[in-house]
Structures are given as structure tokens and as C-alpha cells.
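> Attaching a predicted model along with its sequence, questions to come.
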Amino acid sequence: MKRLLTLLLLALAFAGAGAKEAAPLAEDPVVEARLLAISEEMRCLVCQNESLAGSRAELAMDLRRELRTLIKQGKTDAEIREFMVSRYGDFVLYRPRISPMTYLLWGGPFLFMVVAVVVLLVYLRRRNRAVAGEVQLSQEDERRAEALLKGEPK
């Protein structure tokens, strides 16, 4: 038992001896910072609900590699966005531009809300008219109804 414990302690002591210093994640931190900023604004075309920066899909990795190349070529952020939109359409942007093609996308939620409020108001008015339109009992009918409820004969 002592030997086993000694061997285990020796193994743990020498386990760190073979470790190497971690390699930097990026060749150029400035390029990577720009890449991250741009790719956070782009949608992964495979995952669709994830940003390009956070996606682990192969296509996302290829697109990040392409973005990195464009950054190294000296393209501006606007030029890179335009390149991506021309290639993949407005869908690639998390916040698509307002254009005739995206009017429904931007205005749709507000339009839906207006339609829902109108439908609700129409429903409530019809319901109130139905309640208000109920027949009112005459005093004689009310007396007879009270007598029936008390169990008195007609």
C-alpha cells in the first residue's frame, strides 16, 4: 500500500514536468479582436441562432478564416460586411439593414401587435354589446323569480 501511494505521489509530481507553455491563441491579437467584433454581428448560417463567433460548425470556422484573411488584406469592417452580405444575403447579419426587402422583418412585430390590439378591441366590444343586450326582467317577473327561489307557490 505504501509503495502504491509513493508511486502515485511520484507520478503526480512528474506529471507537470512534461507540460509546455500554452501557445497563444492568435498570431495577431489585433486581427483577432477585429475578427471577434465583426463575427459577433454575423449569424452562423448553419446554426442560425448563434453568432459566427460562438459557433463551432465547420462552415462557421471557414467563414471566420475568410474574415481573418479579409482583415489581413486591410479591408474595413464595412467592406467585410458588404462582402458577406453580397455573398450570403442580409440573413447573415444579426441586425439586417432597413431596406425594401426587410421592411416586413423590421415592421412585422409592430404590425402584429396593432392587429392583435384591434382584434382584442373588436372582441371586447361585441362581448359588451351581448351582455348589454340581455333582456331586462319586469318587476312582476322579478317578484315571481324571487318567490320561486324562496320556494313559495306562484
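Received, thanks.

> going forward, measure contacts and count neighbours with C-alpha atoms only.
OK.

> my read is residue 129 is in a helix, agree?
Yes. Under DSSP: H, G, I helix; E, B strand; the rest coil, residue 129 sits within a helix.

> any idea how far it is from residue 15?
Separation of residue 129 from residue 15 (Cα to Cα, to the nearest Å): 83 Å.

> okay, now the one to match up with it:
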Amino acid sequence: MKCYFDWNTQKEIKVVPGNYFENIALAGDTLCPDTAGRDEFLLAGVIPPAKRLAGSGRSNRYSFADILGAIEAAPSIGIILPNDLSEISFLINTDIILDPGLLAASLSLDIATVSGMTTRIPLNRSDVRIDWQSRGTFVVTVPIM
């Protein structure tokens, strides 16, 4: 199954030059390198609610020259997953959100398939697990459709 994983804002998030959001899927305790995503902001501004903060499977840097309207990250690249997965975990490293409570309140994960079906999972849902590794480093586990 091919899926696209986009990290979206649930409320306004401020970014300043040098802020970044990195994410990579985990298979058990093993990192899956093809899934790594990094978004770096070279500008100051606010990402409005329901806009993409970051994506998986690619690396992008954003400056004023790249942004014509509201600040929003580029879409993710599709990731091939086994069909029998019931959940997926991501290792997140960021200097934008440092606290697990703020992460849960601020973001949702959109999971889209090639057929066009999209599921939005707010990180403050009861079936989402957030393991706080250190300031700005989390393991987020979400159910798969």
C-alpha cells in the first residue's frame, strides 16, 4: 500500500529562520531511511490552521522567494507500506514544538492513499501515542486507516 503522510497544523504555528521539522517512519525500532522528511524554514511567519507544516519522504527549505501566499510545506512523497499494518510510528525531531502537550494540541497527521482517500488524525486523539524522548524529540504512533 502506498501512503502519503503530511503533518498539518490544528492551530497557528509560528516559525522563525532556522526552524526545522524532521520525521522518519519506524519499523519496530529500526529507522526506514526512504521515509525521511525534513522541512526547514528560512523565513519568519505564521503557518495558519489546516496547512501543511511538514511531509515525509523528501527534504525542502522554504524562503520568501518560495512562498506566494500562506506559508505551507510541500506535499509528501508516497511511501510503500505493508498492507497488514495496523499502526505506524514516526520519530520526530523539531525545534518548532518542544513539548508533547503542545505537539498533541498543535498537529494532526493526514494519511492519504493513491486512491485519494485521506484520513486526518489529530495527535490529541486517545488512540495516538506520543513518547517524549527529549525536548523536541518524540515517537508518535498512530493507527492506520
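Received it, and whenever you're ready, just let me know what you need. None of the values given here were measured: they were computed from a predicted structure.

> I'd like the TM-score for the two structures, please.
For these two chains in superposition, a TM-score of 0.22 is obtained (TM-score structural alignment, normalised by the length of the second structure); 57 aligned residues with a Cα RMSD of 5.0 Å.

> Assign residue 146 of the first structure to helix, strand or coil.
Following three-state DSSP, we place residue 146 of the first structure in the helix state.

> Any idea how many residues pack against it?
12 (other Cα atoms under 10 Å).

> what's the span of stretch 9-25 of the second structure from first residue to last?
19 Å.

> how about the helices in the second structure?
100-106 (DSSP state H).

> Okay, strands next: where are they in it?
Ranges of strands in the second structure, per DSSP state E, are 2-9, 13-15, 19-27, 30-31, 37-41, 45-47, 52-55, 59-62, 79-80, 87-94, 107-113, 118-122, 129-134, 137-143.

> Nearest to residue 101 of the second structure, out of those strands?
strand 129-134 (9.1 Å; Cα to Cα).

> What lies in contact with the closest one?
99, 100, 104, 138, 139, 140, 141, 142 (Cα atoms under 8 Å, 6 or more residues apart in numbering).

> Buried residues in it, which are they?
Under the neighbour-count criterion of 16 or more other Cα atoms under 10 Å, strand 129-134 of the second structure has 129, 130, 132 buried.

> now, the most widely separated pair of the contacts of strand 129-134 of the second structure?
Spatial extent of those (Cα to Cα) is set by the pair 99 and 142 at 18.0 Å.

> Between these two, tell me which one has more neighbours.
residue 142 (21 against 15).

> ok, the more buried one touching residue 108?
No. Residue 142 of the second structure is not in contact with residue 108 according to Cα atoms under 8 Å; the separation is 10.2 Å.

> so what sits against both of the two?
residue 121.

> Please identify the deepest-packed of the strands of the second structure.
strand 52-55 (a mean of 27; mean count of other Cα atoms under 10 Å).

> ok, back up a step: looking at the buried residues of strand 129-134 of the second structure, which one is closest to residue 93 of the second structure?
Nearest to residue 93 of the second structure among these, counting by Cα to Cα, is residue 132 at 10.5 Å.

> before we move on, back to that, could you redo the buried residues of strand 129-134 of the second structure as TSV and give each row distance to residue 20 of the second structure?
Compiled in TSV, these are given as follows (distance: Cα to Cα, whole Å):
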residue	distance to residue 20 of the second structure
129	22
130	19
132	18
